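> below: sequence and its predicted model.
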Amino acid sequence: MSGTLNKVMLIGHLGDEVKMHYFEGGGSIGRFPIATNETYTNKSTGERVTNTDWHNIVVRNKAAEICEKYLSKGDKVYVEGRLKNRQWQGEDGNTRYSTEVHVTDFTFLTTKKESGATDNSTASTTPKTSNTSKATDKASAPITQENDDDLPF
């Protein structure tokens, strides 16, 4: 096989609110961190150990606005996308590096009851980050969540 694949799927909790940036051409970008946990029992001490990894999430345009509107710190979310690496010069002159997940799909996993919301904003949905009318219609239509399992599909 001669092709390559750059795909990441994460289920985690938001570590902060969605931070939005708007551009002159009408585009927007949203950024937020997601925490994923690995829990295991240490064989030598018998105590449970939890390791948390933080991931920098980037969503664009309509998907970013949907995330800003409906996601809050602590909410559980499934994201799917591509890894992108960035580098830039810091204020101190040192080169900085960052790895981000550029989202192509997402699903809200926190139920209305869990988040304490008063509307259907956190019901499961899977809009694309592209500006297709299908994604917009799907995201804005009220959707009821039929089951309580944590699976994104």
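Structure's in. What do you need? Numbering: from 1, shown residues only.
> every contact and neighbour count from this point should use C-alpha atoms.
Fine.
> show residues contacting the helix or strand that contains residue 56.
Assigned by DSSP states H and E, residue 56 falls within strand 48-60. With contacts defined as Cα atoms under 8 Å, 6 or more residues apart in numbering, strand 48-60 is touched by 27-42, 99-104, 129.
> can you pull the buried residues of that strand?
55, 56, 57, 58, 59, 60 (16 or more other Cα atoms under 10 Å).
> how far away from the center of its chain is that strand?
A distance of 10 Å separates the centroid of the chain from that of strand 48-60, by Cα atoms, centre = their mean, to the nearest Å.
> and for stretch 34-50?
24 Å.
> and that stretch, end to end?
Distance between the two ends of stretch 34-50: 16 Å, counting by Cα to Cα, to the nearest Å.
> stretch 67-80 too?
Stretch 67-80: ends 14 Å apart by Cα to Cα.
> one step back: following the strand holding residue 56, which helix or strand comes up?
Next along the chain from strand 48-60, counting by DSSP H and E, comes helix 61-70.
> okay, strands next: where are they in the protein?
Secondary structure of the chain, counting by DSSP state E: strands at 8-14, 19-22, 28-41, 48-60, 76-89, 95-108.
> what is the nearest of the buried residues of strand 48-60 to residue 137?
The shortest approach to residue 137 among those belongs to residue 60, at 16.8 Å (Cα to Cα).
> one more structure, for comparison:
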Amino acid sequence: MMNRVVLVGRLTKDPELRYTPNGVPVATFILAVNRSFTNQQGEREADFINVVVWRKPAENVANFLKKGSLAGVDGKVQTRNYEGQDGKRVYVTEILAESVQFLEPRSQNTGGNNQSNTNASGSNQNRTQSNYSRSDEDPFANDGKTIDISDDDLPF
């Protein structure tokens, strides 16, 4: 059997961080994921997907992501049900995130001066060099010049 989901989208609101009675952190958020096609009016629609993440990654998500943040989620689909206050059965489908990748530099999300690439697994690679720009980060960024690469150096 296979149950694997990979999503990229933007948070619709700030993540909610709670703790179980045993003190285990759990964060929930909704990810807006654009559909790959447009409707009859030429507008792009989106799906709004509930995501749950546990333990240290949950705390990282709550600390570093906010409404509008671009995030990648790797996990699995989970369904559950419970009896609502009105006595009716309520069915919930959500993504149980195993990994949440922060896809924008922290400075874009929080207004800070430090660019970083942090993921929910806890790794953090800070770039503290002053005047460090995105074009410096990618040696193959398009600067209008052709790149001289031998066919022998290509992996395909």
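The structure has been received and is ready for your questions. None of these values were measured; they are calculated from a predicted model.
> just the buried members of the contacts of strand 48-60 of the first structure?
For the contacts of strand 48-60 of the first structure, a burial check counting by 16+ other Cα under 10 Å picks out 28-36, 100-104, 129.
> now for the residues you listed, which pair is the farthest apart?
Across these, the longest distance by Cα to Cα is 25.8 Å; it joins 28 and 36.
> hang on, the earlier thing: where in the second structure does the strand holding residue 56 of the first structure fall?
Matched against the second structure by TM-score structural alignment, strand 48-60 of the first structure falls on residues 42-54.
> the most centrally placed residue in the second structure: what's it in contact with?
The centre of the second structure sits closest to residue 71, judged by Cα atoms, centre = their mean, with a distance of 1.8 Å. Residue 71 of the second structure makes contacts with 8, 9, 10, 11, 100, 101, 102, 103, 104, as judged by Cα under 8 Å, 6+ apart.
> residue 19 of the second structure too?
By Cα under 8 Å, 6+ apart, residue 19 of the second structure lies in contact with 25, 26.
> mind checking how far the counterpart of it in the first structure is from residue 28 of the first structure?
The alignment partner of residue 19 of the second structure in the first structure, by TM-score structural alignment, is residue 22. Using Cα to Cα, residue 22 of the first structure is found at 4 Å from residue 28 of the first structure.
> swap in residue 48 of the first structure?
The gap separating residue 48 of the first structure from residue 28 of the first structure is 42 Å, by Cα to Cα.
> just residue 5 of the first structure next, same as before
Using Cα to Cα, one gets 26 Å for the distance from residue 5 of the first structure to residue 28 of the first structure.
> next one: residue 121 of the first structure
As for residue 121 of the first structure, its distance to residue 28 of the first structure is 20 Å (criterion: Cα to Cα).
> if we can go back for a sec, just put the contacts of residue 71 of the second structure in CSV and tack on distance to residue 134 of the second structure.
Formatted as CSV, the contacts of residue 71 of the second structure follow (distance: Cα to Cα, whole Å):
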residue, distance to residue 134 of the second structure
8, 21
9, 21
10, 21
11, 23
100, 22
101, 18
102, 16
103, 13
104, 11
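> so which of those residues hold up in the first structure?
Using both residues aligned by TM-score structural alignment, their matches' Cα atoms under 8 Å, the first structure keeps these contacts from these: 8, 9, 10, 11, 100, 101, 102, 103, 104.
> gap between the nearest residue to the second one once chain neighbours are set aside and residue 80 of the second structure?
What it means is residue 9 of the second structure. Distance criterion Cα to Cα, 6 or more residues apart in numbering; nearest residue to residue 9 of the second structure, sequence neighbours excluded, is residue 33 at 4.5 Å. As for residue 33 of the second structure, its distance to residue 80 of the second structure is 22 Å (criterion: Cα to Cα).
> cool, and residue 127 of the second structure?
The span separating residue 127 of the second structure from residue 80 of the second structure equals 42 Å under the rule Cα to Cα.
> looking at those two, which has the bigger crowd around it?
More crowded of residue 127 of the second structure and residue 80, by other Cα atoms under 10 Å: residue 127, with 13 against 9.
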